[in-house]
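**Student:** Sharing a sequence plus its predicted fold:
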Amino acid sequence: MRTLDRTDLKILDVLQREGRLSMTELAERVNLSATPCSERVRRMEREGVIMGYYARVNPAALGKNLLVFLEIKLSSKDGDVFEKVKKELEYVPEVMECHLVSGDFDYLIKARLPEMNRYRQLLGEILKRMPASAESRSYIVMEEIKETLYLPVDR
């Protein structure tokens, strides 16, 4: 990946905050003309610096009021266990994030669901699918203080 210059960083900062800006508006904000700005954005998309554009949806609007974090510890870490876990969890729609982590547990999972009964079902499904699950720990979020996809851009 190419090193990002000061203008690239400005573009990334603005796009993270206001991803729906037109290329003309973006160019004005970063003091470029539209063509070079557009070329920089396309290059960063091609190179995987910009990974996509999203609409941030209010979970309550879809009835997904329950936010849960789940830790899973595997009893075995032999062979292709991690690849099997990845394949099992990758397509579970309620799982928003899944991370292989260091520490006391192997996986940290973030899920959004409509209610506790659905979480109980999901937990059972996940543990059944795990090739070597040994232990799990759940954390039910009582209040969301901060959630963002914004990455601070150091200029």
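**Tutor:** The structure has been received and is ready for your questions.
**Student:** going forward, measure contacts between C-alpha atoms and count neighbours the same way
**Tutor:** Will do.
**Student:** The residue lying farthest from the centre of the chain: what's it in contact with?
**Tutor:** For the chain, the residue at maximal distance from the C-alpha centroid (CA atoms, centre = their mean) is Ser33, at 32.2 Å. Contact analysis of Ser33 by CA atoms under 8 Å, 6 or more residues apart in numbering lists Thr24, Ala27.
**Student:** and here's the other structure:
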Amino acid sequence: MEKLDDIDRRILMELQANGRMTNQDLSERVGLSPSPCLRRLKQLETDEVITQYVALVNPERVGLGVTAFVRVRLDQQDDRHLSIFEEAVADIPEVMECYLMTGDADYQLRVIVDDLRAFEDFLRHKLTRIAGVSQLTTSFALRPVVYKTALPIHTARE
């Protein structure tokens, strides 16, 4: 993959703001004619700079009112136990994000559920049943203050 130039970066910024934009609109916004713009877009997809297109859904509008951040400690941190945990949480729909961490926790999860009862079910029937989980610490989000999905991509002029 070649280094991204300013036009590639502008394409990425525009699509992060509106992924449903037509190629015609995108080309006008970044200052290219439609054919070269489409070629660049296809190259960004081929190079896996753009990995997918999604719709962002408001969790509360679909009944998912509780966001929890769960810090997980494993009883052992060898490759085998890390892999077991990572494969297991990847298959749990309520786990929106999972990060391998430094510090006092091995993993940090962002979990979204309907309500506190659903969170208890998630803990008791899913998370604590993963082999090697030894300690959990949970914090509940009261409300989002900053929530971004667009990466901070800058052009040379910024």
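**Tutor:** Yep, it's here. Predicted model only: the values in this text are computed from it and were never measured.
**Student:** After superposition, what is the TM-score?
**Tutor:** For this chain pair, the superposition-based TM-score is 0.96 by TM-score structural alignment, normalised by the length of structure 1; 154 aligned residues with a CA RMSD of 1.0 Å.
**Student:** Show the contacting residues for the residue nearest the centre of structure 1.
**Tutor:** Structure 1 has Glu97 as the residue nearest its centroid, 5.6 Å off, counting by CA atoms, centre = their mean. By CA under 8 Å, 6+ apart, Glu97 of structure 1 lies in contact with Ile109, Lys110, Ala111.
**Student:** Report the mean deviation for the host helix or strand of it after fitting onto structure 2.
**Tutor:** Here Glu97 of structure 1 is covered by strand 95-100, with elements defined by DSSP states H and E. Mean deviation of strand 95-100 of structure 1 relative to structure 2 after superposition (mean CA distance after the TM-score superposition for structure 1): 0.8 Å.
**Student:** any idea which helix or strand comes after that strand?
**Tutor:** Using DSSP H and E, the next helix or strand after strand 95-100 of structure 1 towards the C-terminus is strand 107-113.
**Student:** Give me the angle between that next one and strand 95-100.
**Tutor:** Relative orientation of strand 107-113 of structure 1 versus strand 95-100 (axes from the mean of the first three to the mean of the last three CA atoms, to 10 degrees): 170 degrees.
**Student:** what about the strands in structure 1?
**Tutor:** 66-74, 95-100, 107-113, 133-140 (DSSP state E).
**Student:** Could you point out which of those sits nearest Tyr150 of structure 1?
**Tutor:** Ranking the strands of structure 1 by their distance to Tyr150 of structure 1 (criterion: CA to CA) puts strand 95-100 first, at 15.9 Å.
**Student:** That closest one to strand 66-74, inter-axis angle?
**Tutor:** Using the same axes, to 10 degrees: strand 95-100 of structure 1 against strand 66-74 is 30 degrees.
**Student:** roughly how far out does strand 95-100 of structure 1 sit from the chain middle?
**Tutor:** On the basis of CA atoms, centre = their mean, to the nearest Å, strand 95-100 of structure 1 sits 8 Å off its chain's mean C-alpha point.
**Student:** quick one: the helices in structure 2?
**Tutor:** For structure 2, helices defined by DSSP state H occupy the ranges 6-17, 23-30, 34-46, 79-90, 116-125.
**Student:** so how far does the longest one sit from its counterpart in structure 1?
**Tutor:** Meaning helix 34-46 of structure 2. Aligned to structure 1 and superposed, helix 34-46 of structure 2 gives a mean residue distance of 0.6 Å (mean CA distance after the TM-score superposition for structure 1).
**Student:** From Gly63 of structure 2, how far off is Arg10 of structure 2?
**Tutor:** Here Arg10 of structure 2 is placed at a distance of 35 Å from Gly63 of structure 2 (CA to CA, to the nearest Å).
**Student:** just Arg29 of structure 2 next, same as before
**Tutor:** For Arg29 of structure 2 relative to Gly63 of structure 2 (CA to CA), the value is 36 Å.
**Student:** for Asp5 of structure 2, same thing?
**Tutor:** From Asp5 of structure 2 across to Gly63 of structure 2, the span is 42 Å (CA to CA).
**Student:** and if you look at Glu14 of structure 2?
**Tutor:** 30 Å.
**Student:** When the two are compared, which one has more neighbours?
**Tutor:** Here Glu14 of structure 2 and Gly63 are compared on neighbour count by other CA atoms under 10 Å; more neighbours surround Glu14, at 18 against 11.
**Student:** List the residues that contact the more buried one.
**Tutor:** Listed by CA under 8 Å, 6+ apart, the contact set of Glu14 of structure 2 reads Leu26, Arg29.
**Student:** can you do 10 Å?
**Tutor:** Counting by CA atoms under 10 Å, 6 or more residues apart in numbering, Glu14 of structure 2 makes contact with Asp8, Met21, Asp25, Leu26, Ser27, Arg29, Val30, Ala150.
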